[in-house]
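Asks: this is a predicted model, with the sequence first.
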Amino acid sequence: MLTQHAEGPWTDDPVRPHPPAKRPRRVRAPKLGTTVVEQLVDDIIRGTLRPGSALPPEAELCEEFGVSRTVIRESVKVIQEKGLVRIEHGRGTLVTDPRQWNLLDDVVLTSVIAHDENVTFLDELVTVRTALEAEMAAAAALAHTPDDDQHIAEALGVMRTNLASAPDFGAADVRFHDAIMAASRNRLGRAVVNSIHDKARTSMRYHGEYNEAVMHQTLDEHQAISDAISAGDPAAAAAAMRKHIVDSWNRRRPAQ
């Protein structure tokens, strides 16, 4: 006969109920380590910790961040993997030359963009984006399917109907470019552009402000890209994409 005990669930043992299953050990969220990593990355990139200089001793970092030595050591290991420091026996943990930094790492890229005072890094980012997206527009002109054409046209249509809403217009703008990259079948190029573009768009100096004239100009440029892809003309598609990205950046690039 099954018996219910106050201490546990139903059991066929009237004397000793089965003990509850052992719960898995919970892993503490790495919030403290994430904060340490982001702060140290920021200190390195903005020049508070300069190339060739050593990180403060573990004890000082523990005191500064209010964390254990274990958290500091794990955080430094993460920063080392990002290419920002190297460990030298007898000299400590040294900040590396900026040429060794992993600029595609999310934390590094976000910080570099945030501290790009003269926008030279954003200029480089636009150059890379232009080359990749022009190539993918050409590929899309050769590989596009009816479904691809529909996705591109839908994004363009949403832009056209949202000239009075800058946020909706901007979101559709991003979808338009992504639809073309998807049509190119270049998965790596699409991933790289989306990564760098998403981080760049967090900077006001990169995305600027939409106004009616800018939105109409953007629509015309997008229509030219779409028309070239629909016509199956890779050279025209690449040229239209290149012109759009470069001209758009020149319109919104902050004056120095």
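Replies: Thanks, I have it. Numbers count the residues shown, from 1 in each chain.
Asks: switch to C-alpha atoms for all contacts and neighbour counts from now on
Replies: Will do.
Asks: please name every helix or strand in contact with the helix ranked longest in the chain.
Replies: If you go by DSSP state H, the chain has its longest helix at helix 120-143. Helices and strands touching helix 120-143, by 3 or more Cα pairs under 8 Å, 6 or more residues apart in numbering; DSSP states H and E, are helix 106-114, helix 166-184, helix 187-200, helix 212-230, helix 234-252.
Asks: of all these, which lies closest to residue 76?
Replies: helix 106-114 (13.9 Å; Cα to Cα).
Asks: now do the buried residues in the closest one.
Replies: 107-114 (16 or more other Cα atoms under 10 Å).
Asks: burial count for residue 149?
Replies: 17 (other Cα atoms under 10 Å).
Asks: how about it, what does it touch?
Replies: Residue 149 makes contact with residue 230, according to Cα atoms under 8 Å, 6 or more residues apart in numbering.
Asks: put this beside the first:
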Amino acid sequence: MTIPVARPLSRNPAARARGENHGEDATVDEIGAGIVPRETVLRPCPSQAGPGHARVARALGTGIVAGEFPEGAVLPAEPVLLARFGVSRTLLREAVKTLSGKGLLEARTRVGTRVRERAAWNLFDRDVLAWTLDASIDRRFLRDLAEIRLAIEPAAAALAAERRTDADIAALESCVAAMRAAPGLDPAFASADLAFHLVLADASGNLFMHSVGAVTEAALDVVFRMSRPTDPQAHETSWRAHAAIAAAIRAGDPAAAARATEVVVRDGLRNGAAAVEAGAPRPTLVPACPVRRGSSR
């Protein structure tokens, strides 16, 4: 059986939950798009990336975020890399150019190509985010993710309380119902949780919040699947906390919606950190090949 991973900017999360798939073809880069087996999230499809600079960029990028090429280190000489990847000098240089554009590499005259410090990496780039998820998730990653969520999601909930449509409210409540119906350890719980937060960003009516939700989608999917509730009490606490957000949005109360959302994000940080400490297995990243997607607002 397969479940849909929520797609960025979709206006029909209920259809996603039913496994329906409508709209134009998505690109390979759209990490969040697609229908994949349970316990999986997405990364670019190797068969679609094909041979050449995309393959080399992916291999080098994964090596950088995994620490094979440490921050500040100079990449091996060009002949070494050419022999390793079996590509032309033109394709290798194109791959390096791609990674430089993502903030991972910096070419210096007479020095070589150096791996830049992590702070320079563009973690809002979907490839970089996917490689980071594939390499490791630690407390710092969870903290940084929670901080960007705290900066965005309560504000999105407040805007949603002012701008929501009947369809938005119905979608949020449908996600809550799905969370309530699914035992915490059922992957369907994490899918409904993710769909709820993407609906929330969508209901804000703010295009920038749409975009942030699309970028962080893969990270949230992994974290939600790692940290879903393991006992009935935690399960009830979680779905009720999301129900409080939906109720505040339905009531048109921006302040209450923001407060309820902050509670959920902070709880998620604690649960995720506990899962990391306990050594919870992470879902496996799998290729994201072209699929159909819904339309944006």
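Replies: Cool, the structure landed. Remember, it's a predicted structure, so these values are computed and weren't measured experimentally.
Asks: quick one: TM-score?
Replies: Remark: TM-score between the superposed chains equals 0.80 [TM-score structural alignment, normalised by the length of structure 1]; 228 aligned residues with a Cα RMSD of 2.3 Å.
Asks: how far does stretch 100-109 of structure 1 stretch from start to finish?
Replies: One end of stretch 100-109 of structure 1 sits 13 Å from the other (Cα to Cα, to the nearest Å).
Asks: off-centre distance for it?
Replies: Mean C-alpha position of stretch 100-109 of structure 1 versus that of the full chain (Cα atoms, centre = their mean, to the nearest Å) differs by 10 Å.
Asks: go on, stretch 101-116 of structure 1?
Replies: Distance, centroid of stretch 101-116 of structure 1 to centroid of chain: 9 Å (Cα atoms, centre = their mean).
Asks: for the alignment partner in structure 2 of residue 63 of structure 1, what is the enclosing helix or strand?
Replies: Using TM-score structural alignment, the equivalent of residue 63 of structure 1 in structure 2 is residue 83. Residue 83 of structure 2 belongs to helix 78-85 when assigned by DSSP states H and E.
Asks: returning to that earlier point: what's the helix or strand following the longest helix of structure 1 aligned against in structure 2?
Replies: Going down the chain from helix 120-143 of structure 1, the next helix or strand is helix 146-161, by DSSP H and E. On structure 2, the counterpart of helix 146-161 of structure 1 by TM-score structural alignment is residues 166-181.
Asks: for the matching stretch, buried residues please.
Replies: 168-169, 171-180.
Asks: same deal with stretch 269-277 of structure 2?
Replies: Neighbour-count burial for stretch 269-277 of structure 2 [16+ other Cα under 10 Å]: 269-273, 275-276.
Asks: what's in contact with it?
Replies: With Cα under 8 Å, 6+ apart, stretch 269-277 of structure 2 has contacts from 137-139, 142-143, 146, 223-224, 226-228.
Asks: pull out the buried members of these.
Replies: For the contacts of stretch 269-277 of structure 2, a burial check counting by 16+ other Cα under 10 Å picks out 137, 139, 142-143, 146, 223-224, 226-228.
Asks: now render the residues you listed as JSON lines, adding distance to residue 200 of structure 2.
Replies: Formatted as JSON lines, those follow (distance: Cα to Cα, whole Å):
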{"residue": "137", "distance to residue 200 of structure 2": "25"}
{"residue": "139", "distance to residue 200 of structure 2": "25"}
{"residue": "142", "distance to residue 200 of structure 2": "20"}
{"residue": "143", "distance to residue 200 of structure 2": "21"}
{"residue": "146", "distance to residue 200 of structure 2": "16"}
{"residue": "223", "distance to residue 200 of structure 2": "18"}
{"residue": "224", "distance to residue 200 of structure 2": "16"}
{"residue": "226", "distance to residue 200 of structure 2": "21"}
{"residue": "227", "distance to residue 200 of structure 2": "20"}
{"residue": "228", "distance to residue 200 of structure 2": "19"}
